[in-house]
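Engineer: next comes the sequence, and after it the predicted model I'd like to discuss.
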Amino acid sequence: MSIHSPKALPGVSRRTAVAMAGGLLAAPRAQAQKAPWPQQPIKFVIGYPPGGGGDGVGRPLALGLERRLGVPVVLDYRPGAGGAIAAQAVAHAPADGHTLYLADNGAISVTPAYRSVGYRPADFSYVGGIGELPMVLVAHPEVQARDIRELAALSHTRPQGLSYASGGVGSIPHLEAEMLRLQARMKAVHVAYKGSGQASTDLISGVVDFAFFAPTGVAQHVQSGRLRALAVTTPQRLAALPAVPTVAELSFPTLQATYMSGVLAPRGLPAPVFERLSAALAEVLADPEVVRQLEATGLLVGHRAPAAAQEAFEKDLDKWRALIHAAKLKLD
C-alpha cells in the first residue's frame, strides 16, 4: 500500500495540511505517553518464603495499596541470601512503578556492608518506611545475670566465656550480639544456626547462654520463666514486656537496633508515579485496621516519609559497616 502526501484543502496551504496530518498521527502517541498509572498489576516482591514473617506485613500492605491504586498488587516471593535475591531483582527491574519491594535492613544495609551484591542501597527509590521490629536480649534462667553488666562480668568467670546464638552469620541478631560483646567488653562465642527456630530451642534448652530475638518469638517464654529478658533494643519499653528495661536505661544507648521495614522501588521512578505511590503508602499506614494487622506481627508501625526512610537505611548501613570493621568480623 502506497502512502501519499496529504492534499491541501480548499483555503489551506500544503504546508499547513502536512502539519495537521502530522498532528493527527502524533495524537495517539501523546495519549499513550500520558496514560494514567498504573496500567497493570503491581508485583510486590518479598525476599522470604510464603508463610513467613514477610506475609504478615506484605499482605495487609498489598491489600491496602490495591484499594488505593485500583489494580491488583500481587505478592512475588524471591527467597534466598537473606533477601538479597529479591533486592537484586527489584534493583534491576524497569522503573515504571509496577515493581515494589518489601525491604528490610538485613538486605539493604547489612548484607551490602560486608559483601558484594548485585545492587547498591542507592539503586532504589525509597517510597517510605513502614516500621520497626525490636529485639530483646534474653538469657537462659541458669545464667546468673540480671542485666548487661552482670552478663559481661559473668562471661569473664568462664574459660571460654559465654555462648550466644543467632539465626545465621551476618544476621542482625548476630551483629547486635557482637556490638554488645565489644561495648560491654564481654567474652562471648558465636553459635550460628540455620534459622531462629533452632536457635531459640537450644537457648531454652540451655545449650547456649544468650541471644537477641524478636519479642514475638520469645515473649511467651519470658512470661513462663523459661527465658529471662535482660533488655530491649528500642528507645522506649515495649508494651509486651513492660518490666524489661531498654538498653539506654542500662547505659548502653548505642545498642539500640531494630529490624527496619520499608517499601522500595527501582531507582528513577517518574515523579508523578513516585508521588502517588508514597501518598498511597502513607494512607495505608494511617488505616487503623492495617495498623492492627501489622502490630499483630510485632511490628512497631511508624510511617517514614521517603527522605527519612532513605536516611534511616543509610545510617544503618554506616553503623553495621563500622561494627564489622571494629570487630574484624569475617562474614563472607
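Structural biologist: Looks like it arrived, so ask away.

Engineer: from here on, contacts and neighbour counts on C-alpha atoms
Structural biologist: Fine.

Engineer: the stretch 1-150 of the chain: helices as residue ranges?
Structural biologist: Using DSSP state H, counting those that start in this stretch, the helices found in the stretch 1-150 of the chain span residues 14-33, 53-69, 84-91, 105, 111-114, 148-155.

Engineer: for residue 326, find the nearest of those.
Structural biologist: helix 111-114 (12.5 Å; CA to CA).

Engineer: packing partners for that closest one?
Structural biologist: Contacts defined by 3 or more CA pairs under 8 Å, 6 or more residues apart in numbering; DSSP states H and E place helix 111-114 against helix 306-327.

Engineer: ok, residues contacting the helix it packs on?
Structural biologist: 105, 108-110, 112-114, 121, 126-129, 175, 178-179, 182, 260, 262, 278 (CA atoms under 8 Å, 6 or more residues apart in numbering).

Engineer: so which of these belong to strands?
Structural biologist: Applying DSSP state E to the contacts of helix 306-327, the entries found in strands are 126-129, 260, 262.

Engineer: in ChimeraX, select just the buried ones from these.
Structural biologist: For anyone working in ChimeraX, the buried entries among the ones in strands among the contacts of helix 306-327, judged by 16 or more other CA atoms under 10 Å, can be selected with:
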select :126,127,128,129,260,262
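
Engineer: which two of the ones in strands among the contacts of helix 306-327 have the greatest separation?
Structural biologist: The largest separation in the ones in strands among the contacts of helix 306-327, counting by CA to CA, is between 127 and 260 at 13.9 Å.

Engineer: and here's the other structure:
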Amino acid sequence: MKNFMKIVMAGVTTTLLAGSAAYAEDWRPDQPVRMIVAFAPGGPVDLVGREIAQRLGEFLGQPVIVENMGGAGGIIGAQHVASSDPDGQTIFFAAAGNVVIRPLMDGNTEIAKQLRSVGLVSKSPHAMVVNNDLEVQNVAELIAYAKEHPGELNFGSAGTGAAAHLGFEMFKLATGVEIEHIPYKGSAPAIVDLAAGAVDMSLSSIPSLTAMLEAGKIRMIALTDEAPSDIGVPLVSDTVEGYAYSTWYGVMVPTATDDSVVAALNEGLAVAVSDEALRERMAGMGAKLVHSTPEEMEAFFNVEVEKWDKVIEAAGLRK
C-alpha cells in the first residue's frame, strides 16, 4: 500500500483504468457537473476541491460547479450524491472523514455500499508536534517518557473523531502508552494551547503549525506519512512499525454509475493533478497530488475502513 501511495502524476496520464481512453471518448456531460463538497467554503477540502473542479471542467468541456453541503460530519453531502442519478452529473469530493471515519463511528455501513470510487487526487500527512518544554526529541523518547509517566501526558485535537484524535488513538493502540485526549472546537485553539503548554502534544497539518514552529514554541518530531517534499523529518513508522495515515481526498459517484462515465472522470482527474503549477501550490499547503485508478482507490478505501475500524473499536468511539 505504501508503494501504491507513491503513485504521483508527473505530467503524464499513464496510470488510467485499462481502456479508459476508449471509454472516455464515449461519454461527456451535456450540462454543468455538480461537485458536492461536504464542508464549508474556504476550508482545505473546499480549496482543493475547487482547484480540481476547475481543471476537471476544462477536460470535460462543461463547468464543474462546487456546491458546499455540510452537516452531520459530511454524511449529508455523501448521502445526497449516493441518492443522485448515476449519470456523472453529480459527483462527490470525498474525504476520509465523511466516507470512512464518521460512518464507522455512527455504525453506518450503507454509505460505502452506495458510492463507487473514481480516483484519489491528494493526500496530506500530519506532523506530530510537542510543546517545546517537553523533554523529548523523537518518537522513541516520547514513547519511553509516556511509559515512565503513565497518564500524565495529554494531546489536543480538533474534537472527538478528528484526524488528530484518531491518529493518537492509533498511536496508543500501537505502542501501549496512556495519553489523555483533550478535545477542542477546531485545530487552531488546540495548537495555541499546545504552544502555551496547556497540552503536551498534537497532530496537525504542516502549514497550520508554521507560525508556532518558527516562534520556537513547539517542536516537530515526526510525520505520519511522506510529505510532498523532503523536509528532513522522520516518519512515525521509523519507530512504530506499520503506523501511517494521511488526510486524503478523492472523487466518488453513485454505485450504479456506468464504467464509461467513471473512466472519463478518472482521466479528467489525471489531467487535473498533472498541472505542475497546481502541484507546487498544493505542496505549499502540505498536500501531495496523486492519481489512482478506480480499482486502486477502492482497494485503498477498503484498507482505510479496516484500519480505522480497529482504532475506533479499541477507543470505544462507536455510537
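Structural biologist: Great, that's in hand. These figures come from a predicted structure and were not determined experimentally.

Engineer: what would you report as the TM-score here?
Structural biologist: Here the TM-score for the pair of chains, by TM-score structural alignment, normalised by the length of the second structure, is 0.86; 294 aligned residues with a CA RMSD of 2.0 Å.

Engineer: adding mean neighbour count, write the helices of the stretch 1-150 of the first structure out as CSV.
Structural biologist: Formatted as CSV, the helices of the stretch 1-150 of the first structure follow (neighbours: other CA atoms under 10 Å):
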stretch, mean neighbour count
helix 14-33, 12
helix 53-69, 19
helix 84-91, 23
helix 105, 23
helix 111-114, 21
helix 148-155, 18
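
Engineer: out of the ones you listed, nearest to residue 170 of the first structure?
Structural biologist: Going by CA to CA, the one of the helices of the stretch 1-150 of the first structure nearest residue 170 of the first structure is helix 111-114, 7.2 Å.

Engineer: what's the matching range in the second structure for the closest one?
Structural biologist: Using TM-score structural alignment, helix 111-114 of the first structure corresponds to residues 102-105 of the second structure.

Engineer: can you check stretch 289-307 of the first structure too?
Structural biologist: Matched against the second structure by TM-score structural alignment, stretch 289-307 of the first structure falls on residues 277-295.

Engineer: buried ones in that stretch?
Structural biologist: Buried positions in stretch 277-295 of the second structure, judged by neighbour count with 16+ other CA under 10 Å: 278-279, 282-283, 285-294.

Engineer: ok so, going back, with distance to residue 78 of the first structure as extra columns, can I get the helices of the stretch 1-150 of the first structure in a markdown table?
Structural biologist: As requested, the helices of the stretch 1-150 of the first structure are exported to a markdown table (distance: least, CA to CA, whole Å):
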| stretch | distance to residue 78 of the first structure |
| --- | --- |
| helix 14-33 | 31 |
| helix 53-69 | 11 |
| helix 84-91 | 5 |
| helix 105 | 16 |
| helix 111-114 | 16 |
| helix 148-155 | 38 |
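
Engineer: between the ones you listed, which one is closest to residue 75 of the first structure.
Structural biologist: Among the helices of the stretch 1-150 of the first structure, the nearest to residue 75 of the first structure by CA to CA is helix 53-69 (7.4 Å).

Engineer: how big's the offset between that closest one and the second structure?
Structural biologist: Comparing helix 53-69 of the first structure with its match in the second structure after superposition yields a mean distance of 1.2 Å (mean CA distance after the TM-score superposition for the first structure).

Engineer: packing partners of that helix?
Structural biologist: Looks like helix 53-69 of the first structure contacts strand 42-46, strand 73-77, helix 271-284, helix 288-295 (3+ CA pairs under 8 Å, 6+ apart).

Engineer: what angle separates it from strand 73-77?
Structural biologist: Counting by axes from the mean of the first three to the mean of the last three CA atoms, to 10 degrees, helix 53-69 of the first structure lies at 160 degrees to strand 73-77.

Engineer: orientation of helix 53-69 of the first structure relative to strand 42-46 in degrees?
Structural biologist: Angle of helix 53-69 of the first structure versus strand 42-46, following the same axes, to 10 degrees, is 160 degrees.

Engineer: distance of whichever residue in the second structure pairs up with residue 316 of the first structure from residue 188 of the second structure?
Structural biologist: Residue pairing (TM-score structural alignment): residue 316 of the first structure is matched to residue 304 of the second structure. Remark: distance between residue 304 of the second structure and residue 188 of the second structure (CA to CA, to the nearest Å) = 26 Å.

Engineer: what of residue 203 of the second structure?
Structural biologist: In terms of CA to CA, residue 203 of the second structure sits 11 Å off from residue 188 of the second structure.

Engineer: quick one, which of these two is more surrounded?
Structural biologist: residue 203 (29 against 15; other CA atoms under 10 Å).
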